[in-house]
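1. okay, here's the prediction I keep looking at, along with the sequence it came from:
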Amino acid sequence: MLLIVIMLIVAYLCGSLSGGLIFSKIMHLRNPSEFGSHNPGATNMLRVNGKFPAFCVLLFDMLKGLLPVYISYRLGIAPFFLGVIAIAACLGHIFPCFFHFHGGKGVATAMGSVIMLGYDFSGLLLATWVIAVLVTRYSSVGAIITFLLAPLYVWFIRPEMTMPVAMLSCLIIVRHSSNIQRLFKGEEPKICFKSKNKPIQ
């Protein structure tokens, strides 16, 4: 149990590292928490600074979800608690202790954390997100549809993980409540794939 508690703390601290703020400083770009939707995640990084910085943030945010779960798996922690550790990493991304508890939506971190459940499951999630985004041009719609379907997917592939994945999905969907309101009002911004890469002046 002590090992599980330690890994929960490690996962939360890893999740608290904000890829958007870190890469905006390294690349001397605009801080995504001060522009666009003020969200430090990859989608707002795309809107504010372009494709390559957004890709870096996406990869970073996925890795910080994957690594704690992978380490926990190698340490022999039970599958159910692997799901709880994934949730801890997402909570770190959403409420980062290093950045005044103001974080992103947790989608990339959640996607990274479930890779350990198998490439079939994570591949289904990725395909669902890509198709939904290409059809609607809304990143939020992609995330909502993907995590609505995630518990169903995992029930067929790894049924013992249905409960933690359902908990993770609820967290992501609740986090998108403001996006859902904007979608109904027609105020949700669509994804723009134009490259910007504008350095700060």
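-> Okay, I see it. Residues are numbered from 1 along each chain as shown.
2. from here on, just use CA atoms for contacts and neighbour counts.
-> Fine.
3. which parts of the protein are helices?
-> Secondary structure of the chain by DSSP state H: the helices cover 2-15, 19-26, 42-49, 51-74, 79-94, 107-113, 119-136, 139-157, 162-175, 177-185.
4. next one for the comparison:
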Amino acid sequence: MPLIESTLAALALWAVIGYLLGSIPFGMVLARAMNLGNLREIGSGNIGATNVLRTGNKTAAALTLLLDAGKGAAALLLARFVTGHEDAAQLAGLAAMLGHCYPIWLGFKGGKGVATFLGLLFALHWPVGIGACIAWLVGAGLSRISSMGAIVAAAASTFLMMGLGAPNALILGVILTLLVFWRHRANMRRIKAGTEPKIGETST
């Protein structure tokens, strides 16, 4: 029983650490630091890199993309390095994704989680991460719609895990995919209606 309790306590600790890392709103921090305005009042109001790009500052958007991806990867890799257990690592990664999507500092109204999702995939199994990025580029490139790229990448990730030798991450991958779909439900409705903005256009 003490061993079980210790294990559960360790998992809970890494879940909290992962959530706190994931909940850092780098997009908003960078926008304010670079005098780009309040992201909540720009474009879609989202805190992610796509909306930061709508400020016209490509450097800020690129930094947001890298930092949002990095925080997901950092949570997973740090837990993996410290504990040596994949369960703790994957739980920390999932918590980081939830932290980005539902940050306590912003009233649980965060981003769509695409960059964090891709960062997690790289940390889980880098070939899957590369494959998902290629899927995003294909989806976004053909449609000229950023959210389409995210949906295609999320859908492809589960198959990539099965095909590229990461079956131990399959359950986490399915959960992350469903979360990306859920966060993009409004985008999917607009894509179906033909009203989703193209890359570079202003979102509503």
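-> Arrived safely, thanks for sending. The model shown is predicted, which means the values in this text are computed figures rather than measured ones.
5. on that earlier part again, so which of the helices of the first structure comes closest to residue 32 of the first structure?
-> The closest of these to residue 32 of the first structure is helix 42-49. By CA to CA, the value is 5.7 Å.
6. for that closest one, give me the average deviation versus the second structure.
-> Mean deviation of helix 42-49 of the first structure relative to the second structure after superposition (mean CA distance after the TM-score superposition for the first structure): 1.3 Å.
7. what's that helix aligned against in the second structure?
-> Using TM-score structural alignment, the residues of the second structure aligned to helix 42-49 of the first structure are 49-56.
8. equivalent analysis for stretch 22-31 of the first structure, please.
-> Aligned by TM-score structural alignment, stretch 22-31 of the first structure falls on residues 29-38 of the second structure.
9. now do the matching stretch: distance to the chain's middle.
-> The chain centroid and the centroid of stretch 29-38 of the second structure are separated by 21 Å under CA atoms, centre = their mean, to the nearest Å.
10. now stretch 6-18 of the first structure
-> For stretch 6-18 of the first structure, the separation from the chain centroid amounts to 14 Å (computed by CA atoms, centre = their mean).
11. mind listing what's buried along it?
-> Counting neighbours by 16 or more other CA atoms under 10 Å, one finds that the buried residues in stretch 6-18 of the first structure are 7-18.
12. likewise for stretch 95-108 of the first structure?
-> The neighbour-count check on stretch 95-108 of the first structure (16+ other CA under 10 Å) flags 95-97, 102-108 as buried.
13. who's in contact with it?
-> With contacts defined as CA atoms under 8 Å, 6 or more residues apart in numbering, stretch 95-108 of the first structure is touched by 13, 15-18, 39-42, 58, 61-62, 65, 90-91, 93-94, 143, 172, 175-176.
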